[in-house]
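Asker: Could you look at this predicted model? Sequence included:
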Amino acid sequence: MWARVTSIGLKGMEGYRVNVEVATYVGNDSFKIVGLPDAAVKESKERIIAALSSLGYVLSGNKIIINLSPADQKKIGPMFDFPMAIGLLLSLHELEEMIPKDTGFLGALSLDGSVQPVEGLLPAVLAAKRLGIQRLYIPLDDHLPVLDIEGLEIIYVSSLKDVIGHLAGQWVPPFFKKVEEESDCENNRYLDFQQIIGHAGEKHALEVAAAGEHHVLMTGPPGCGKSLLAESFPSILPPLSKEAQLEVLSLYQLSRNSYTQSQLPPYRSPHHSASGVAIIGGGQYPKPGEISLAHRGVLFLDEIGEFSRKTLDMLRQPLENGLITISRTHATIAYPASFLLIAVMNPCPCGYAGSNAHYCTCSPKQILTYQNRLSGPLRDRFDINLALRPVDFNAASMTQAGEQSSFVRERVKEARERQYDRYGEEICNNRVPYEVLLRDRPLTDSQQSTLQQLAFKKNWSNRTQIKIIRLARTISDLQASPAITDQSISEAIKLNTV
């Protein structure tokens, strides 16, 4: 007459255990779902009745109450169809097998009794692992990789009949094999560094940015190659780890976007007319925005000066914390947003301030107003500042072939691996806490004294000094140097203060 089944609810990327409690009584036909269900959960009643009827189970003559506990959390989506149906069969003694508390069920039901994938399935699976679930029944989703998570047995099912048979020991789930994509082929979809003429210094700066996940701001007149360099940047990024791939796929699932580049870091380039909600995330039922879809990858803002100032200032918190918190009346949700920001802008409204080839028609006040579209606190969060000039195609150096992205990518990968080994986790120099950055290899007294003198002379803030040290640490990692070198500090100063 009473049964309980375990499922998983989602609050953003965070999951929580949901106890599906089912009670049945002899009486007038009624079916009630409580526990703050939304409209999709309330409609589960009709899907469950139809699915069980298609398998020959009769629910007439029963009063059914289903409670989704905890009762103070809003339950959203059809994810609870499957566990509610299993709980109902247990309550009616149609299933006699004992189901442990560490066994969970996720999925929606079709009217014919088949189990269907749902939005947020992957983050719910990852949450189940964190919550101590040891066995999980889920539908097979062709858009997701086969999940092999240590400590969690995942059983793919296609219908309620399969589940009933497996619980009774009469059915063995088939093994599904998927073909993995080739990461080397995926990188070929981006422009290779070798195809970009000139800009050797800027390419090296982008290599440093990729190695340490440093944010980059590029300025220069139209046609000098700012956007071209930014669009080729993903070609030097190493492939994502398995854990990072699952994080990225989870965010894309929650946003209802497809993501086929499973091993490549995401690359997002929103238009400057995009709203603050589209960039940051939100809505009545909050969804991840562009900054979360760029998690573990790159967010490229072309013509950053054309974005609204309010939208740009919203980036300050995620740039600092790698997290965005969205507060609504019914919930406060946090999404990861650890991305590398590449922004480009013109030096003035007409774009030709400081150019030798074109005359600038902007007044000093117009130039200042345009530059002030980026607030001081946001501008201060860029680690690398590059001032680009048009390439001289007649120069002799143009005859030399540039370096292929594959070679640069290998150096970036090695530099990141040194950082991961040093910090004991998958984190780069731009994200690691400052005290951890210098824990093993601090600056020498001479380096510290020189940096303090320059900071006093040029009126640098503490943040600027820390940015220079982080950049120097990354440059030293690219050079395979265990300690921060004097040369790397000098180069970091040039990159940060151009």
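Answerer: Happy to help now that I have it. Numbering: from 1, shown residues only.
Asker: Only C-alpha atoms from now on, for both contacts and neighbour counts.
Answerer: Noted.
Asker: what sits against residue 238?
Answerer: Residue 238 makes contact with 264-265, 409-410, 412-413, according to CA atoms under 8 Å, 6 or more residues apart in numbering.
Asker: Go again with 6 Å.
Answerer: 409, 413 (CA atoms under 6 Å, 6 or more residues apart in numbering).
Asker: okay, now the one to match up with it:
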Amino acid sequence: MENEGAISENRYLDFQQIFGHGDAKHALEIAAAGEHHVLMTGPPGCGKSLLAESFPSILPSLSKEAWLEVLSLYQLSRSTYSQSHLPPYRSPHHSASGVAIIGGGQYPKPGEISLAHRGVLFLDEIGEFPRKTLDMLRQPLENGLITISRTHASISYPASFLLIAAMNPCPCGYSGSNAHYCTCSTKQILTYQNRLSGPLRDRFDINLTLRPVNLNAAKGGIHEQEEPSKIVQERVGLARERQYDRYGGEICNGRVPYDILLRASPLTVTQQSNLQKQAIKKNWSNRTQIKIIRLARTISDLQGTPAITDRSINEAIKLNTV
């Protein structure tokens, strides 16, 4: 029986099936191209889950080596996996136990984060997950592994996944909405936002604020106006090939060691100076500056430019600091 956290291949939505959200789709294309983690914030019904469920449709197929890694993890967990080369997509409910998500148990086996290896982990209503479970995501987000320690031994499982998370802006969900009145106090909103710890929030490269789409503004054939996933997937594939050639292996801008990234794509003196000035003015951490450079490199790869452009840096700043 297939694990409930999985979504089968024929249930992947196509970008073409989602009306509007052009900016969000473009941001997800960047995330797919460079393996950047994404946090989506918006009121209920604005399309966060739809966008996440369609995200696997723009990812390139797994290589044979990657597919075998995924298959091995599913066999270890005694879960079934579609005999295709599509990246896995896992979407555990916030009521799932920490062991189910992280892995472990009396007889240790991979959890959801390892079943999402080489694919996508979607955490809907991320603020509803236990704080302890969320903080345990920091290790795999940093090094692509999860280590489970027991009295007599430690077991490590691969867990190199792309994290897509969604949350409401406040407990009632309607802070900043033009259509619904928010009933939350400032203290309630702050408490709700703080459910996501600073160190974990800092792991997200792209921050998206979504608003509901006015479907009444559409005039017939709304899906035909949208770009299909296949076309986006082709651009993502080309951008990844540029990264693989640059780094000599299947590694993307979101994961490559920073010194290698800068050696392969150094900023100009002017770019370094301008970024430093903004960092001082806006009190950015070193991690924030590195995330912006990684994003800018991916945006330039999608544009097909060999060097990081000023335009890509400006776009990266907007994506990271929304």
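Answerer: Ah, there it is. Bear in mind that the values here come from a model prediction, so they are computed numbers and not experimental data.
Asker: Quick one: name whatever helix or strand follows the helix or strand hosting residue 125 of structure 1.
Answerer: In the assignment (DSSP states H and E), residue 125 of structure 1 maps to helix 121-130. The C-terminal neighbour of helix 121-130 of structure 1 among helices and strands, as given by DSSP H and E, is strand 135-139.
Asker: Tell me the counterpart residues of the longest helix seen in structure 1 in structure 2, please.
Answerer: Across structure 1, the longest stretch assigned as helix under DSSP state H is helix 405-423. Mapped onto structure 2 using TM-score structural alignment, helix 405-423 of structure 1 spans residues 229-247.
Asker: check the fit of the matching stretch onto structure 1 and give the mean distance.
Answerer: Comparison of stretch 229-247 of structure 2 with structure 1 after fitting gives an average deviation of 0.5 Å (mean CA distance after the TM-score superposition for structure 1).
Asker: For that stretch, which outside residues touch it?
Answerer: By CA under 6 Å, 6+ apart, the surrounding residues in contact with stretch 229-247 of structure 2 are 14-15, 33, 57-60, 250, 252, 301-302.
Asker: If you go by neighbour count, which of those residues are buried?
Answerer: Neighbour counting with 16 or more other CA atoms under 10 Å marks 14-15, 33, 57-60, 252, 301-302 as buried within those.
Asker: Please tell me how far residue 10 of structure 2 sits from residue 52 of structure 2.
Answerer: Per CA to CA, to the nearest Å, residue 10 of structure 2 is found 15 Å from residue 52 of structure 2.
Asker: Which one of these two is surrounded by more residues?
Answerer: residue 52 (25 against 6; other CA atoms under 10 Å).
Asker: what does that one align to in structure 1?
Answerer: Using TM-score structural alignment, residue 52 of structure 2 pairs with residue 230 in structure 1.
Asker: same question, residue 64 of structure 2
Answerer: Residue 64 of structure 2 maps onto residue 242 in structure 1, by TM-score structural alignment.
Asker: now its match: how far from residue 263 of structure 1?
Answerer: 8 Å.
Asker: Compare these two (neighbour count), which wins?
Answerer: residue 263 (22 against 10).
Asker: Surely the more buried one is in a strand?
Answerer: No: using DSSP: H, G, I helix; E, B strand; the rest coil, the assignment for residue 263 of structure 1 is coil, not a strand.
Asker: got the contact list for it?
Answerer: 183, 239-240.
Asker: Tell me which residues touch the match of residue 64 of structure 2, please.
Answerer: Going by CA under 6 Å, 6+ apart, residue 242 of structure 1 touches no other residue.
Asker: got the buried ones among the contacts of stretch 229-247 of structure 2 as a markdown table, with secondary structure and distance to residue 114 of structure 2 columns?
Answerer: As requested, these are exported to a markdown table (DSSP: H, G, I helix; E, B strand; the rest coil; distance: CA to CA, whole Å):
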| residue | secondary structure | distance to residue 114 of structure 2 |
| --- | --- | --- |
| 14 | coil | 25 |
| 15 | helix | 26 |
| 33 | helix | 21 |
| 57 | helix | 20 |
| 58 | helix | 21 |
| 59 | coil | 18 |
| 60 | coil | 19 |
| 252 | coil | 19 |
| 301 | helix | 28 |
| 302 | helix | 28 |
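Asker: thinking again about what came up before, how about whichever helix or strand comes after the longest helix of structure 1, aligned to which bit of structure 2?
Answerer: Next in sequence after helix 405-423 of structure 1, counting helices and strands by DSSP H and E, comes helix 434-437. Against structure 2, the aligned range for helix 434-437 of structure 1 is residues 258-261 (TM-score structural alignment).
Asker: now that stretch: how far from the chain's centre is it?
Answerer: With CA atoms, centre = their mean, to the nearest Å as the basis, stretch 258-261 of structure 2 stands 21 Å off its chain's centre.
Asker: distance from that stretch to structure 1 after superposition?
Answerer: Mean for stretch 258-261 of structure 2 is 0.5 Å (mean CA distance after the TM-score superposition for structure 1).
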